[in-house]
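In: Have a look at this fold, sequence not included:
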């Protein structure tokens, strides 16, 4: 019965959507006819209402009766895309969160001879498959509000930021990938470089040079976060750069601009690029090797990232870059790969540590695979960096100047590969097993993957036997304000719990009079005292 009701509800929703689309088309048809009657030609009408010239011509060829018969007919799938039905259906079933834009990009990547069709055609094709097979797309209810800034001049500014993303590996497991991205603020031309270890100052400088080669020039200013890759300290507003980066800036054409931390108003463009790379390019891919992934990223930029109309400017970034590159400054430094610190193989001990210059340094649980397990160890930027024999990043430690010490990262002691999914299920169940609870726990996983275990443990230990209404209010507040933090969540539970408690009522009672106060004291007659005095 419940399934039937859901089906009927879905049918009603589909009918409402269809009626809404028909109404939009009808209003557009009347608008086209009105502008035509005023003497505008087809091209002018197309620019005025924002539809293709062929659609304008099609509308003008129909009278009102023909138009309503046309929109009432059931539309067939575009014949050009029939052969791709199974490919799209399989992708949507395996990855329902993929957007139509991502599906279009995957089709072009998989099939070099994919026909030239409008993105709207692909969108309708994807939506029809979703509807036919009831493949709903998970909704993200978080909307960040940004204030619109004036466009910068050509060649004036670029923005830089970093990101990290977990990719599934062929054969199982995950591979963490670090992202460097730069975007020219005016044209929105993007550049992306990926690697399997955190960016250091040296590798970041190399990524800058790759970006300048890609852009064929250097912008006058580059906006950054106050990142430790580039800064060593902030002295009451005076930013102190790392020596290598400061030397690089002094010998290149651009000036640095550091914005405040978490300041989307200043560097919202690059934040959107990082999100675009994660959720349009990386999401749903499998990792094979970093060289192949960087080549795929380059192809994606040519095909989608810089070739599709930007949602804000409504212009194609590549076309705008052809203008902007004329305003860029010349590149002073020649492209040079960063010097790779010499690595030496070290044997991993049974307790998941390595012995390095008289000290023991921890490694993640699971690194030791048996006798003769080895890792590569190097000294980079004052840190001890440990990589696998395949050069994948494993751990980093500050080098101790003392001897006989055990330098331990507490996170290494946890076997994160086992039990984490079970803990997530238990935490969701503790929070009521609702869609919002799932969204909140998944948000913690995406926002703080390194501290997921800590957050889950806190939720499991602090949210038992709580009022469901209080828990629901705390989850809503966290989702609305993007607070993916268990400590903040438990504090909100305590706050809403206290808020729900009834106010203390002070009753006004009559004061209790002690029993002794009602006792009547003994008295004597005055005549008795007078007789005593007269004697």
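Out: Alright, I've got the coordinates. All of these numbers come straight from a predicted model, not from anything done at the bench. Numbers count the residues shown, from 1 in each chain.
In: Going by C-alpha atoms from here, please, whenever you check contacts or count neighbours.
Out: Will do.
In: Buried residues, the strand ranked longest in the chain. List them.
Out: Under DSSP state E, the strand in the chain containing the largest number of residues is strand 157-169. When burial is assessed from 16 or more other Cα atoms under 10 Å, strand 157-169 yields the following buried residues: 157-168.
In: What is the helix or strand that comes right after it packed up against?
Out: Downstream of strand 157-169, the next assigned helix or strand under DSSP states H and E is strand 174-184. Secondary-structure packing of strand 174-184 (3 or more Cα pairs under 8 Å, 6 or more residues apart in numbering; DSSP states H and E): strand 157-169, strand 190-195, helix 201-215, helix 264-276.
In: ranking the ones you listed by burial, who's on top?
Out: For the helices and strands packed on strand 174-184, average neighbour numbers computed from mean count of other Cα atoms under 10 Å are highest in strand 190-195, which has a mean of 23.
In: contact partners of that one?
Out: For strand 190-195, the external contacting residues (Cα atoms under 8 Å, 6 or more residues apart in numbering) are 177-184, 207, 211, 214, 273, 290, 293-294, 297-298, 301, 305-306.
In: Buried ones among these?
Out: 177-184, 207, 211, 273, 293, 297-298, 301, 305-306.
In: hang on, the earlier thing: turn the helices and strands packed on strand 174-184 into TSV, columns for distance to residue 131.
Out: Output for the helices and strands packed on strand 174-184, formatted as TSV (distance: least, Cα to Cα, whole Å):
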stretch	distance to residue 131
strand 157-169	28
strand 190-195	34
helix 201-215	41
helix 264-276	25
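In: So which of those is nearest residue 422?
Out: strand 157-169 (19.1 Å; Cα to Cα).
In: Give me the angle between that closest one and helix 264-276.
Out: 30 degrees (axes from the mean of the first three to the mean of the last three Cα atoms, to 10 degrees).
In: List the buried residues for the longest helix seen in the chain?
Out: Taking DSSP state H as the criterion, the chain has its longest helix at helix 2-37. For helix 2-37, the neighbour count (16+ other Cα under 10 Å) marks 25-26, 28-29, 32-33, 35-36 as buried.
In: Reformat those residues as a markdown table; add distance to residue 361.
Out: Formatted as a markdown table, the buried residues of helix 2-37 follow (distance: Cα to Cα, whole Å):
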| residue | distance to residue 361 |
| --- | --- |
| 25 | 67 |
| 26 | 70 |
| 28 | 68 |
| 29 | 72 |
| 32 | 72 |
| 33 | 76 |
| 35 | 75 |
| 36 | 77 |
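In: Which pair of those residues spans the longest distance?
Out: Among these, the pair separated by the greatest distance (Cα to Cα) is 25 and 36, at 16.4 Å.
In: take the one below as the second:
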């Protein structure tokens, strides 16, 4: 089977009106090969190559047919990926691709009518809990459009009493923190007028650090809250949503029945509308499982809930209102579509977040560890702006100052040099150090007067390219070298007076020689 290169060569030579025998000689190929592809189209050639590959692959895989077949018969749910792994385990030099093996396994299943066993998980209905015994908690998210047609992500906290199916829901326009979760719990308990004995949770990082083989490690704030509220925690296993199916259904109900297709204005109005919905629909509609109205059942369950203890430290925590926000590497914090500039070097490997407090139309940024204020701005009503009150003036580079001083000290007429360097700083500020180094080198290489004249010409022609300055200096040097001048005589020889003799002395000597 020939490749595309040979096929294209044949077609190209054919277009040049060469005969089959001529092409065979040029390509050093058999005449029958040229005839085979003479009238074949590109599509037919591709189909032929595909069929050829399949035959080759099939023949290569056929040596494993009986082995794979035995595995399929013994393990009717085995996957093609596992067959591939077993073949590689048996033969270290096994070179077939995984996709090829999976296709071959599927072919054998069809050929020998060995469909793969589909394992479906079976569930049992969870028995109803005792009255006042349990609640379930979960969180969700939804994206809504705002009035200006932008997308806003909202975060949902829900709690449901398992016996009565009485629901509580509250929304936030930023991700939940541990402190937010505690506050949401407290608002739920105040809404219910009591605390259940046990609450069922997912493994959420705002509340739980790790499951630790049953010894659940909670965040410090949440552990303190649990101790004060006196309820037990039941943590679901990972990837097992069925163990808290009641709250899963509530999250979907709140999102789809209340939030979906609403236009978001602000979080306070949204939560007020949600409470109205709970009263109107969420807790007033007959439940499809228990066939009773949650609000009516709640009147029975409320009497069996534990009393809500006072939680003083929760108020202390909330009074600070410090919310963690991510700090970018350019020392900016994004808040309501604007970026607020913090001082340089606020960001570090140890500080990638700052605290944010918004009060009286002002936003203040804090160090989360020391609680010290970093900067304060008025909250901007614009969108997509960089808000900054930080001066960008930087301390001059000591090396730059040293180079300037070194160059200027060579000349009595410093004004021309200063004017030239100032223009260089304006035009090439980022490269000022390297520019000054070259000016320093040129100023030591050439005579002072020549250098100053070249600088003066650069300024008059408004050209501050150092290559232009170097070219002027070089041309001046060539001209002075071609014309004899005292400038070419070393200083120590300029004041020497040569001795002269009378012409008669030379005449007398010539007479004697003759």
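Out: Structure's in. What do you need? It should be emphasised that the depicted structure is a prediction, and the values quoted were computed from it without experimental measurement.
In: Superposing both, give me the TM-score.
Out: With the length set by TM-score structural alignment, normalised by the length of structure 2, the two chains reach a TM-score of 0.42; 240 aligned residues with a Cα RMSD of 4.1 Å.
In: Helices of the stretch 351-500 of structure 2, start to end?
Out: Ranges of helices within the stretch 351-500 of structure 2 are 398-408, 414-427, 432-445, 448-460, 466-482, based on DSSP state H, counting those that start in this stretch.
In: And for the stretch 1-150 of structure 2?
Out: Using DSSP H, counting those that start in this stretch, helices in the stretch 1-150 of structure 2 cover 4-15, 20-27, 31-38, 42-62, 65-74, 80-90, 98-111.
In: Between these, which one is closest to residue 481 of structure 2.
Out: helix 4-15 (66.3 Å).
In: quick check: angle from the closest one to helix 42-62?
Out: Using the same axes, to 10 degrees: helix 4-15 of structure 2 against helix 42-62 is 150 degrees.
In: Pull out the buried residues from helix 4-15 of structure 2.
Out: Here helix 4-15 of structure 2 shows 7, 10-11, 13-14 as buried, counting by 16+ other Cα under 10 Å.
In: what sits up against that helix?
Out: 20, 23, 34, 37-38.
In: Make CSV from those residues and add neighbour count and distance to residue 190 of structure 2 to it.
Out: Shown next, in CSV, are these (neighbours: other Cα atoms under 10 Å; distance: Cα to Cα, whole Å):
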residue, neighbour count, distance to residue 190 of structure 2
20, 19, 94
23, 21, 92
34, 20, 89
37, 18, 84
38, 14, 87
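In: Pull the most distant pair out of the residues you listed.
Out: Among the contacts of helix 4-15 of structure 2, the pair separated by the greatest distance (Cα to Cα) is 23 and 37, at 11.9 Å.
In: Count the residues that sit near residue 224 of structure 2.
Out: 16 (other Cα atoms under 10 Å).
In: wait, is it part of a helix?
Out: Yes: checked against DSSP: H, G, I helix; E, B strand; the rest coil, residue 224 of structure 2 lies within a helix.
In: contacting residues for the nearest residue to residue 145 of structure 2 once chain neighbours are set aside?
Out: Spatially, and ignoring its direct neighbours in sequence, residue 145 of structure 2 is nearest to residue 151 (4.7 Å; Cα to Cα, 6 or more residues apart in numbering). Applying Cα under 8 Å, 6+ apart to residue 151 of structure 2 gives the contacts 143-145.
In: which of those residues lies closest to residue 317 of structure 2?
Out: residue 143 (29.2 Å).
In: how near is that closest one to residue 137 of structure 2?
Out: 21 Å (Cα to Cα, to the nearest Å).
In: ok, back up a step: what's downstream of the longest helix of structure 1, the next helix or strand?
Out: helix 42-49.
In: Following the chain onward from that following helix, which element is next?
Out: Taking DSSP H and E, what comes next after helix 42-49 of structure 1 is helix 53-60.
In: How about residues contacting that following helix?
Out: Residues contacting helix 53-60 of structure 1 (Cα under 8 Å, 6+ apart): 29, 32-33, 42-43, 45-46, 67.
In: And stretch 450-458 of structure 2, what's buried?
Out: Buried-residue list, stretch 450-458 of structure 2, by 16+ other Cα under 10 Å: 450-452, 454-456, 458.
In: So which of those residues is the closest to residue 106 of structure 2?
Out: residue 458 (80.3 Å).
In: Help me confirm that that closest one comes into contact with residue 469.
Out: Yes: between residue 458 of structure 2 and residue 469 there is a contact under Cα atoms under 8 Å: 6.7 Å.
In: Let me see the contact set for the residue nearest to residue 146 of structure 2 when sequence neighbours are not counted.
Out: The spatially closest residue to residue 146 of structure 2, leaving aside those adjacent along the chain, is residue 264, at 4.7 Å (Cα to Cα, 6+ apart). Applying Cα under 8 Å, 6+ apart, we find residue 264 of structure 2 in contact with 144-147, 152, 270.
In: Whichever of those residues end up buried, select them in ChimeraX.
Out: Per 16+ other Cα under 10 Å, the buried members of the contacts of residue 264 of structure 2 correspond to this ChimeraX selection:
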select :144,145,270
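In: Sitting in strands, which of the contacts of residue 264 of structure 2 do you find?
Out: Short answer: the contacts of residue 264 of structure 2 in strands (DSSP E) are 144-146, 152.
In: returning to that earlier point: most widely separated two among the contacts of helix 53-60 of structure 1?
Out: Pairwise distances across these peak at 20.7 Å for 43 and 67 (criterion: Cα to Cα).
In: Tell me which of those two has more neighbours.
Out: residue 67 (17 against 14).
In: Turn the ones in strands among the contacts of residue 264 of structure 2 into a markdown table, columns for distance to residue 402 of structure 2.
Out: As requested, these are exported to a markdown table (distance: Cα to Cα, whole Å):
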| residue | distance to residue 402 of structure 2 |
| --- | --- |
| 144 | 59 |
| 145 | 59 |
| 146 | 57 |
| 152 | 54 |
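In: Residue 180 of structure 2 versus residue 155 of structure 2, what's the distance?
Out: Residue 155 of structure 2 is 11 Å from residue 180 of structure 2, by Cα to Cα.
In: same check, this time on residue 100 of structure 2
Out: 52 Å.
In: who's more crowded, the two?
Out: More neighbours surround residue 180 than the other of residue 100 of structure 2 and residue 180, with 19 against 15 (other Cα under 10 Å).
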